[in-house]
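> Give the three-dimensional model of this entry:
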Amino acid sequence: MTSAGESTGSRERTAEAVNAALSDRGLLYREQLRAPLSYWFIGLLFGLSLAIIMLVISPWWSLAALVAGTALSGAAVLAYGRPVIEIRADGTLAAGSAVLPASALGGADALDPERSRALRTYEADPRAFLLLRSYIPTAVRVEVADPTDPTPYLYLSSRRPKQLAAAVNALQR
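You can find the predicted model right below:
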């Protein structure tokens, strides 16, 4: 059994190892917005429901529907969890399809679950860029400082909003 001090020390060593690996790849921050395990389970249930529907025709059709339905839903879950948020060493923020240089970015604020919900619903600006994943309750709001860009801010779902906001705020502008 480990003590709280040993656990904290191992987390710090893990964070240091992650930071070293990121800097080796020319990244200051990286986060992939992977889908949770429950989405994979729902995909399996989708394949199973297709198999039950096709069981009326024959067991072979049922097996084919199970395999095809599970594979298709697995591909959909994989694609939905593919977006990446990166801050590259050259000062570029890449979030999904948006790529902005540090000179176009303003300040970043880490949002708690309540503030995140407000910003993606009734306080949302329709011109904003949203990299939104409903299974991630926290987010970061990054102001866009470029006067020629009509996008007022980026809303980025993040499991580590404080780290992402700190990394954005640390960029040289």
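> Going by C-alpha atoms from here, please, whenever you check contacts or count neighbours.
Fine.
> Next, the buried residues of stretch 103-122.
104-111, 115-117, 119-120 (16 or more other Cα atoms under 10 Å).
> same deal with stretch 87-105?
Buried residues in stretch 87-105 (16+ other Cα under 10 Å): 87-88, 91-96, 101-102, 104-105.
> now, the most widely separated pair of the buried residues of stretch 103-122?
Maximum pairwise distance among those (Cα to Cα): 25.4 Å, between 104 and 117.
> Can you point out the buried residues in stretch 152-160?
152-159.
> which element is residue 72 on?
helix 59-80 (DSSP states H and E).
> returning to that earlier point: might you specify the subset of the buried residues of stretch 152-160 located within strands?
Counting by DSSP state E, the part of these found in strands is 153-157.
> what's downstream of the helix holding residue 72, the next helix or strand?
strand 84-88.
> tell me the angle that next one makes with strand 153-157.
120 degrees (axes from the mean of the first three to the mean of the last three Cα atoms, to 10 degrees).
> Give the other helices and strands that the following helix or strand past strand 84-88 contacts.
Where DSSP H and E defines the elements, the next helix or strand beyond strand 84-88 is strand 92-95. Judged by 3 or more Cα pairs under 8 Å, 6 or more residues apart in numbering; DSSP states H and E, strand 92-95 is in contact with strand 84-88, strand 98-101.
> one more, for comparison:
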Amino acid sequence: MTAPTTFRERLFVPWWGWPLPLAAAALLAAEIHMGFPGVRSWLPYLVTVPLALLLLWRMGSTKVEVSGGELRVGQAHVPVDLLGEVEVFDAKTKRKAMGPNLDPMAFVTHRGWVGPMVKITLTDPADPTPYWLFSVRSPEKLVAALKG
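As a prediction, the model looks like this:
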């Protein structure tokens, strides 16, 4: 039997992030169509628009989850007992965490359309990663799940 999930969040791309890439894909297809008229004129639309849809879906498929005694961010996971101090950044203060204060060895999963960010230090001396820095929409719920 699997352990219960105490926190789960998907960092999906919001509705306002979809029209511009889809319009750009359609315009690119139209430009290719103008250069190669004829029977194959539908081919650029068949390639670029689904490719843009796939890219948007893939960008929004990242999950943040606490379950089974582990924190999972995307494909990465770490046991909760190896986590140290938790620091929450709002949309305005995350700029410093992502800029001059960012350690190059840190694990980072940033989604620009998600405002808050969480920084969690790792206490594992064998792990060269000093901390995880990742986007999350509900940082308070995540912190509560990590403590509980």
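> returning to what we had before: please convert the ones in strands among the buried residues of stretch 152-160 of the first structure to a markdown table, extending it with distance to residue 65 of the first structure.
Shown next, in a markdown table, are these (distance: Cα to Cα, whole Å):
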| residue | distance to residue 65 of the first structure |
| --- | --- |
| 153 | 44 |
| 154 | 40 |
| 155 | 38 |
| 156 | 37 |
| 157 | 34 |
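> Give the aligned equivalent of residue 22 of the second structure in the first structure.
By TM-score structural alignment, residue 22 of the second structure lines up with residue 44 in the first structure.
> Could you look up the SS state of that match?
helix (DSSP: H, G, I helix; E, B strand; the rest coil).
> what about it, how many neighbours?
Other residues near residue 44 of the first structure number 19, with proximity taken as other Cα atoms under 10 Å.
> Nearest residue to it in space, please, no chain neighbours.
residue 70 (5.3 Å; Cα to Cα, 6 or more residues apart in numbering).
> can you pull the contacts of the one you found?
By Cα atoms under 8 Å, 6 or more residues apart in numbering, the contact list for residue 70 of the first structure reads 43-48.
> and if you look at residue 81 of the first structure?
32-35.
> Then residue 78 of the first structure?
34-35.
> And it, what's its match in the second structure?
Match for residue 78 of the first structure (TM-score structural alignment): residue 57.
> For that match, give its distance to residue 11 of the second structure.
Residue 57 of the second structure sits 10 Å away from residue 11 of the second structure when distances are taken as Cα to Cα, to the nearest Å.
> same check, this time on residue 82 of the second structure
Counting by Cα to Cα - residue 82 of the second structure and residue 11 of the second structure are separated by 24 Å.
> From residue 32 of the second structure, how far out is the residue lying farthest from the centre of the second structure?
With Cα atoms, centre = their mean as the measure, the second structure has its most outlying C-alpha, relative to the mean C-alpha position, at residue 38: 40.8 Å. Computed as Cα to Cα, the residue 38 of the second structure to residue 32 of the second structure distance reads 12 Å.
> for residue 127 of the second structure, same thing?
In terms of Cα to Cα, residue 127 of the second structure sits 49 Å off from residue 32 of the second structure.
> In contact with residue 80 of the second structure: list those residues for me.
Each residue near residue 80 of the second structure by Cα under 8 Å, 6+ apart is listed here: 69-71, 146.
> ugh, wrong one, residue 117 of the second structure
88-91, 94, 133-137, 139.
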